[in-house]
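Visitor: No letters, just coordinates:
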């Protein structure tokens, strides 16, 4: 793709000023942080030392499940050492996020590698009518989290070209799409890998208080589906009412032929895949809806039932059926042996996650076994009650707090694995459902993603942006995304307050307050 000679320094903010110095300082500090593996090693060491000190002083807390006092056990004692050594493998293999995310990624990874997700995104953007272009681009970009980080490099260039074809500034399309992908990362109409991963981590934190508590991948579904529409409107208005007037007209030239158009085979593949996936949903509904369905609970309910426990497996089948159908019809799958190979390739991307999870699982298990997690939760709950922050006000403050580590720890799952064992039990002790705590985290974690200077994808994104703004730099990128970040966070937080004010369920079976 070729760019013109427009002087972008005259229409976009430069990288000088106090803001750039602040972002530069954040980047330097973030670069000095250790790998998430070592962060969890530090957490494990703190749990070991802290629990041993608390044990030496005879600290105890109240077990909410039994109502009986519970003494804190020390990890650096004989019993603690035996527990740590004998439970290490069990802690790892039984850690909820591990099996959940591997299962789901087998399906989503296959769909990505046969080209289904890419074709859907390209098709949606290229077929959008001019009057609805911005909104369609933003919706597709928000839903791009189905393809994880790949959406950052697939959709924004397509959006830029689509804007250029209808006579609008391509940088506006690029910026709106990029911000929708990264700032709206948690929102979606569908259940994605992020929902599965975070639900598993939340379950681990919740079980510190209630060993029977399970947080399903659907825990935030209602809220995130509504958020998708609300954020799409907010980002669309920010682009059309603020960014585009600021950019002015584009005087350069783009060779649109270099962008791969969607082919007839891909269209046929998507049509057949869509029909297959809808048929699968209809089949599941036909099995679940009858009152005597084996997928219903003992009392005939759905919220506590084999169906809810099967959601990750159903997501796996949903994407496998769509991916295989698309691959066969479009020709991207030429032999049966390619299916397991694509699945194996998808799991290769999870290897760094699995390495980190091994250590994270130990730290969280130690936090629970020692009783230190319960002690921290009860102490924090007492502080919340003393400050009258035991409801939505406390969740808002927690969401604001999340902004700080978000600048330094890129991985949202790593952040949540660090924070969930502390804040999920803490809010449960004052009656807040873990789904609300998880949503409060996701809002700030997603909204401020565009401003994280330690994102390793930044050089790639900057290179793509320079196709349409050759003289731009990181300061340019940050100055463009800042208004989107502010708008997304404010609008999302207002929606969260309204949701909590009316005590609406975050997802099936997850109200504001625990029963």
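Guide: Nice, I can see it. Only a predicted model underlies this, so the values are computations on that prediction, with no experimental measurement involved. Residues are numbered from 1 along each chain as shown.

Visitor: Going by C-alpha atoms from here, please, whenever you check contacts or count neighbours.
Guide: Noted.

Visitor: Over to stretch 22-42 now: how far is its first residue from its last?
Guide: One end of stretch 22-42 sits 27 Å from the other (Cα to Cα, to the nearest Å).

Visitor: before we move on, what about stretch 296-313?
Guide: With Cα to Cα, one end of stretch 296-313 sits 16 Å from the other.

Visitor: List the buried residues of that stretch.
Guide: 296, 297, 302, 303, 304, 305, 306, 307, 308, 311, 312 (16 or more other Cα atoms under 10 Å).

Visitor: Surely the first one forms part of a strand?
Guide: No: inclusion of residue 296 in a strand is not indicated when DSSP: H, G, I helix; E, B strand; the rest coil is applied; the result is coil.

Visitor: measure it to residue 302 for me?
Guide: Residue 296 is 5 Å from residue 302, by Cα to Cα.

Visitor: Pull the distance from stretch 355-371 to the chain's centre.
Guide: Centre-to-centre, stretch 355-371 and its host chain are 22 Å apart (Cα atoms, centre = their mean, to the nearest Å).

Visitor: Now do that stretch: everything it contacts.
Guide: Contact with stretch 355-371 is made by 36-37, 40-41, 43-44, 47-48, 51, 61, 70-75, 84, 88, 91-92, 95, 98, 204-205, 208, 373-374, 417, 421, as judged by Cα atoms under 8 Å, 6 or more residues apart in numbering.

Visitor: structure B:
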């Protein structure tokens, strides 16, 4: 493997990624970046207002002019709206509520036990797809996949007589390369849908984007990621690495103890009861979770309250597991777990404060709407259909992903421009968001600026002390390329077939009154 590593680390790709790393490191932290962007919006509003740039509102047919934020009116807007911008930021409440529930599944050990069970119990011939599945499911509750599952997978591969670096690479591909794919909702869903909704309301103030709008597509994407990841692993990764001849001692992952098995049993009972109650409330036409006026499921308390439903499911199963497995011994353990989750959200809250100000001022100044109208007119003249537009958008997002790792920070930056722009071209926000999620995922595993990249390299060094940045990139590049090609093709096929991306989520957007 050393000769290949040397060629990688002296090749153009490695030198390019080093330049990307240096350029990305020069960028400010996300919170500071949004502060600087807010200042830029203020200056830009003054320039556009001074130049008299105008656009015609696509619905109201009124002339849109920029609001100069460097005026007394702009100052009043900043002072009076700052608190409202933060507390009314669409993703904030949903993310915090979801995290309170998911914290109990993580802190109780439920999620970790499920992932361990999946990896440990998988037969050798099914270890690759099992690790990919576990990786995909791990980001339901945040970043446990990076911290727990990746080293566990390396250990499981080593124990099974396979190269542990293969287990590490395959799991990394599932956790990070397949970040957007999932069979269940994750914390990312309310974050991104809230930002999409804020952006969509630049054009349509009544537009709603729920956390489940990409669920159908992301569920099918999970199957694709497992299939393509398994193919790449068996055809490229395992033959490339060959037999492990390193000095690391072979150890098997610890099996579940009696308390953990009891915890899983009780969590399973609670899960089954919860699912039965949901079916009781949604399957019958008169179900108590349907819309009481017309019996609809699409416009129902169930879908509108999907985040509270996720909270209750995660909280009830987590608490049941915790007390049965003795990881929770008192009610204070439960509240402490939820408090710890809020501590980990501190960087997110700081970023959200500045991102909320940026998005609000971007919208209030009319700069976002003017850019959307002008950009859509330019693209309309090019007469491009949805698929070519999404190809260009995916490529742009992949480039941005090399420099800015945070999915929510990137979308907070890109959504206010591209969501309304594509809406004016007849493309629904749900499709723009799905395209973004595909592109955001596939570059993570080769981007040196991905926050967990150094941690993954540290895990690799346990088995190969000579492993460096080029080693990891060489392992992950086949997954990145394969995922980009086949996931994009799945999206284009989805568009061509006209399939809904999720419950009530269409591909196309029709302007009101048309």
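Guide: Perfect, I can see it now. For clarity, every value in this text was computed on a predicted model and none was experimentally measured.

Visitor: on that earlier part again, tell me which of the buried residues of stretch 296-313 of structure 1 is nearest to residue 56 of structure 1?
Guide: The closest of those to residue 56 of structure 1 turns out to be residue 304 (Cα to Cα; 41.4 Å).

Visitor: can you tell me which residues contact the closest one?
Guide: With Cα under 8 Å, 6+ apart, residue 304 of structure 1 has these contacts: 296, 297.

Visitor: quick one: what's aligned to it in structure 2?
Guide: In structure 2, the residue matched to residue 304 of structure 1 (TM-score structural alignment) is residue 299.

Visitor: Look up how far residue 291 of structure 2 lies from that match.
Guide: 6 Å.

Visitor: shared neighbours of these two, which are they?
Guide: Joint contacts of residue 299 of structure 2 and residue 291 (Cα under 8 Å, 6+ apart) do not exist.

Visitor: Aligned to residue 333 of structure 2, what sits in structure 1?
Guide: The alignment partner of residue 333 of structure 2 in structure 1, by TM-score structural alignment, is residue 338.

Visitor: okay, now whichever residue in structure 1 pairs up with residue 344 of structure 2: neighbour count?
Guide: Here residue 344 of structure 2 is matched to residue 349 in structure 1, going by TM-score structural alignment. By the measure other Cα atoms under 10 Å, the count of residues near residue 349 of structure 1 is 12.

Visitor: what does residue 88 of structure 2 give?
Guide: 12.

Visitor: try the one 10 residues further on
Guide: As a burial measure, residue 98 of structure 2 scores 26 neighbours (other Cα under 10 Å).

Visitor: For it, which non-adjacent residue is spatially closest?
Guide: residue 311 (5.4 Å; Cα to Cα, 6 or more residues apart in numbering).

Visitor: and the equivalent of the one you found over in structure 1, what element?
Guide: In structure 1, the residue paired with residue 311 of structure 2 is residue 316, using TM-score structural alignment. In the assignment (DSSP states H and E), residue 316 of structure 1 maps to helix 311-330.

Visitor: Residues touching that helix, excluding its own?
Guide: By Cα under 8 Å, 6+ apart, the residues outside helix 311-330 of structure 1 that reach it are 100, 103-108, 110-111, 114-116, 191, 196, 217, 265-270, 272-274, 276-277, 280-281, 332-334, 339.

Visitor: Alright, that wraps it up for me.
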